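# This is a predicted model, with the sequence first.
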Amino acid sequence: MVNLLSIADIKPKMRGWSAHVTVQEKMHIASSQKSPTRYQKFVFSDNQGSRVEGIMFNAAIEKMGSKLHTFKKYLISNADVKEIEEQYQTNGLTIQWVISAKTVVEELSEQGSCVLTNEFTPISFKDLASYADSKSQTVDIMAVVVDSMPVIPIKRDSQESFVQRFLIVNEEMVPTVLSLWNTFVENEGKLLTDHHNKHPVLICRRLKVVTYNGIALSTRNDSVIVVDPPVRDARSLKNWASRNEKELLALCRDKPYNNQSPKMFYGPRQKLTEIRDVLPTEKVSWVKCMFSFEHILQKYWYMACVKCRRLTSADYGCTYTCNHCNEKQSAQPRCRFDIDLTDHSDTITASIFGEQAETLLGFTASQAMHYFNRNEDLPLAKLHEELKNKMFIVQLKPGSTKNDGSYQRYTIVYYFEENAETTSAENQLHRGSNASTANESYLQITTDQAPSCVASPPDKEELPSRTRRSLLSSLDESEETTPKRQRKK
């Protein structure tokens, strides 16, 4: 006679039990960092909402792994029940069923209707920015695949990895890039590529939020991706995609992931840091500041590989083998210059690159190069005057330090001009706050409003930049470290 118990009633070292469970998650096979042991993890749930971790090792993976499929129901009997050591606990689970070749696993013929339990809470795409570049926080999402991009090999520390990116959306219509890495490319990536025109629905667990052309998503080793799951909410999203086919085709055609977009980047409520509190240990920081670079003598461009954008000594338009991406590419000018960012607390110098730099400057990299080659200054007097009356919201990331460690480099990942409504909201927030001396403040941002100039410069003298660089050591620098060149006058 089967002793059928709920997951919650099955305790460590217990024998003679059975349980009806649904496979909620099936992770990819992984290897231990300190031993050759291979393992594969699962998450099981029952109809009472209880959950438990399942795990297989080595030979058991080949014998038993193929029997278990996500969202199918099984009878499992007499797996070894153990407590999970605290350092190995994930998903809030403390009990583990170790499934071996002798464990009884039988698929149940009556599958019934499979509905996600309350543990799965898809996050709103508009809230993704709050989790950007967090080392400890992950997100769960449900989305429709709109477009697929080719697989790209990437070499890091002599090891080759593979990444494939997909454009995904949900009913919010906030287009977002999802990057699949390595094993996910070989499995889910191939399936999505073959069927992306049918707009498959994804349920993704434990994705990390990264800053790639705005806000993007990326897999981790413990992420789980389920394609077209037999779940009520997923089917509703699939029907929504069918009703909005024209809009999804337009997204596929316009490829919004090629350009940085405020809609993909800045969340409705972001933490702002005073410049004096910006730390190189923080992966990203948001600041509110003024821009100034009138006093910095620089050339506003550098010659770069057209693919990887790394500095090269190749002549303009020359095809050469890049020493960084190891491919034959063309040498083209790329816009880059330094800006002093100033708030009421301090000043910091950061570099801005590419299209964002061209937009702020009002000149393309090619135009800046031609002015430089003619030994003429760019006509920037009007821009410098306008910047004196503008405030910007800026996201910074730390870069590499100079060789002698004398200063910390920063790069402007993204910026936009602060608008009137933003300033008003912030003033109200400060008036209503009792913590007026805190180092960090919160600013309510309305992302669908066009930016406009409303702010005034700080009522204090310009602070000296703690990372100000002279022309002799900073003219021709890229995001890493590059030699400088002085203009002739």
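That came through, no problem. Numbering: from 1, shown residues only.

# going forward, measure contacts between C-alpha atoms and count neighbours the same way
Fine.

# quick one, what contacts residue 131?
Contact partners of residue 131, counting by CA atoms under 8 Å, 6 or more residues apart in numbering, are 137, 138, 139, 208, 209.

# what's the closest of those to residue 108?
residue 139 (31.2 Å; CA to CA).

# contacting residues for the closest one?
Per CA under 8 Å, 6+ apart, neighbours of residue 139: 122, 123, 131, 205, 206, 207, 208, 209.

# Out of the residues you listed, list just those in strands.
205, 206, 207, 208, 209 (DSSP state E).

# On the three-state scheme, the residue nearest to residue 365 when sequence neighbours are not counted is what?
The spatially closest residue to residue 365, leaving aside those adjacent along the chain, is residue 335, at 4.5 Å (CA to CA, 6 or more residues apart in numbering). Following DSSP: H, G, I helix; E, B strand; the rest coil, the label given to residue 335 is strand.

# Hmm, residue 361 and residue 335 touching each other?
No. Checked against CA atoms under 8 Å, the pair residue 335 and residue 361 is beyond contact range at 9.1 Å.

# Included below, for side-by-side comparison, is a second structure:
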Amino acid sequence: MVLRLNINRIELATRDWICKVQIVEIGRPRESPDKKCRFQNLILEDEELISVFYNSYFQECQIKAVMYADEIEQYADKLKLMNTYLISTAKVKVSPTSYGKPIHKFYWVLDKETVIEHIKPSNELEKPLPPPTKLDITTFDRIPHMMVDSAAEIDILAIVLRCGPYAGRSHQKCREITICDNQKNQFLLTLWEDFGEIEGNEIEAKMATEVDLIVILGRSIGISTYQAMCYTRLSLKIRFNSTIRVDPNYPQAVELINWAKENKAMLLSRASEKTSTSSSARPMVVTPDGQQVISIAEMSSSASMGLFYVEAEMDISDEFQEFCVIECSGCKQKKHTKDRKDFECPKCNRKTTLVPRCIFQIDLIDSTATTTTSISGELGEKLLSMTAEDIFDITCFKRQSLSVNHVHEMLSNKLFQIQLRKSSWGSSNNTHATLSILSYMEKEHTPHSTTDRNSKKIRPLEISEVEVMATTTTAGSSNAMPKFEPPTPTKKV
């Protein structure tokens, strides 16, 4: 007996089911990261979401479907956006988390064995589902409060103000577009590689021919940081499984398009003509206002874990470090190898590829002490002005040292407000604390007197340590501020 079920009732062990769905998003055919297969993503929505709407329902009433290779052409003329279908015998699989947070814990594979019946408007027995009217979008004012290092993926609805050129190196090209909402909040949206070429060209062409501003719907968009001028901004980026649709026909989109028409002159005046990375609007900075800023010495001696904010200079003293690691593209586990060939990952339990990730150590210096932290991912790439692929090519493939002279010049005599995460890890005898940078922004008014770059570094603290040895300076009055003088780590050669 075939069971008529909604998406939330269909699991790995479910057999003989049929589901009525509407296609609400169709991605274009793409290649996998390892270039070994072509695939196409679809987002399906069932009839329960049409009648009942809660944010939590989206994960249960929407699901991703995937087609591979020959099936893409087979279903090209049959599967259309906003059309309704009865689907059965699709393969149900567990959603991977390699490229971000999935919309559902399962996904479907549509292949030659899948039965797909198109419900036409003329069908008297089975009526098509009405066009969807609900979007689970993230408002721009919520984005700065989301963790910048999380794997969260969001859906956005935005007005496009500017479209930058498609530029960069052959294997790492991108296009940056400036977007805003109806509250005049602005963000950069980075379209990487073929997204910048295909979707970016579509946006650029529409902006050149349309009288009014255009609106885009972005699904599964990631959050990152962007270093521009004296601010560290939050920006948005297209991820591997993201989709972009121009001028969608949802009611919210139509409302936003009408608002953009009425306010076109004001919106365009707020988009800077100097560069796509700047704006006359107040930038969305990462570090929240009103947070307590403490000294490096206080933070280092504190036994508590969590987020801290410091004001300090930054410097890369170890120029001979590797600046990148190789990790599994699935579980992100670090691998002690420089060979990027495919391998069987015991944690992922599947064959996967190795990818480089930017990560390196950087010193933070204030008037009380110096400490070493780690900076990684896109935040590190922005600071070095190069991608992890570029770093791997120089340090591992060409076996050359990475030049950071431009970073020294950029950081020289500048004071930054830095958001840090202090976490712990355990060894056989002790528990140690480590620091990692989550965000930073340059202080607008740098003090005239710079901090002492010859300050000694603080060794990694144990959780049990709550006191730090201090010695007063030999010169000056006996009431002078104490200086911390733990051992200085040896520089790697």
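Thanks, I have it. Keep in mind the model is a prediction, meaning the values are calculated, not measured.

# on that earlier part again, can you turn the buried part of the contacts of residue 139 of structure 1 into a ChimeraX selection?
Those of the contacts of residue 139 of structure 1 that count as buried under 16 or more other CA atoms under 10 Å are selected in ChimeraX with:
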select :131,205,206,207,208,209
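
# Assumed residue 36 of structure 1 was part of a helix.
No. Checked against three-state DSSP, residue 36 of structure 1 lies outside a helix; its state is coil.

# how close does it sit to residue 58 of structure 1?
9 Å (CA to CA, to the nearest Å).

# same check, this time on residue 8 of structure 1
Residue 8 of structure 1 is 27 Å from residue 58 of structure 1, by CA to CA.

# do residue 210 of structure 1 as well
33 Å.

# between those two, which one's more packed in?
The neighbour comparison of residue 210 of structure 1 against residue 58 (other CA atoms under 10 Å) goes to residue 210, with 21 against 15.

# so what's that one up against?
132, 133, 216, 217, 218.

# how do the residues you listed look in structure 2, which are kept?
Mapping the contacts of residue 210 of structure 1 onto structure 2 (both residues aligned by TM-score structural alignment, their matches' CA atoms under 8 Å) leaves 132, 216, 217, 218 still in contact.

# you'd agree the second one is up against residue 176?
Yes. Here residue 216 of structure 1 reaches residue 176: they are 5.7 Å apart, a contact under CA under 8 Å.

# joint contacts of these two?
Shared contacts of residue 216 of structure 1 and residue 176, defined by CA under 8 Å, 6+ apart, comprise residue 264.

# follow-up on the earlier one: can you redo the contacts of residue 131 of structure 1 as a markdown table with distance to residue 437 of structure 1?
As requested, the contacts of residue 131 of structure 1 are arranged in a markdown table below (distance: CA to CA, whole Å):
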| residue | distance to residue 437 of structure 1 |
| --- | --- |
| 137 | 28 |
| 138 | 31 |
| 139 | 32 |
| 208 | 33 |
| 209 | 30 |
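
# which one of the residues you listed sits closest to residue 387 of structure 1?
residue 209 (32.1 Å).

# Residue 193 of structure 1 versus that closest one, what's the distance?
22 Å.

# repeat for residue 162 of structure 1
Counting by CA to CA, the gap from residue 162 of structure 1 to residue 193 of structure 1 is 15 Å.

# Then residue 14 of structure 1?
Distance, residue 14 of structure 1 to residue 193 of structure 1, using CA to CA: 45 Å.

# Those two: which is more packed in?
residue 193 (18 against 13).

# And residue 335 and residue 361 of structure 1? Which one has more around it.
residue 335 (28 against 19).

# Can you convert the kept ones among the contacts of residue 210 of structure 1 into a markdown table and add a column each for distance to residue 259 of structure 1, neighbour count and secondary structure?
Output for these, formatted as a markdown table (distance: CA to CA, whole Å; neighbours: other CA atoms under 10 Å; DSSP: H, G, I helix; E, B strand; the rest coil):
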| residue | distance to residue 259 of structure 1 | neighbour count | secondary structure |
| --- | --- | --- | --- |
| 132 | 18 | 23 | strand |
| 216 | 12 | 27 | strand |
| 217 | 16 | 25 | strand |
| 218 | 18 | 21 | strand |
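
# I appreciate the help and will end here.
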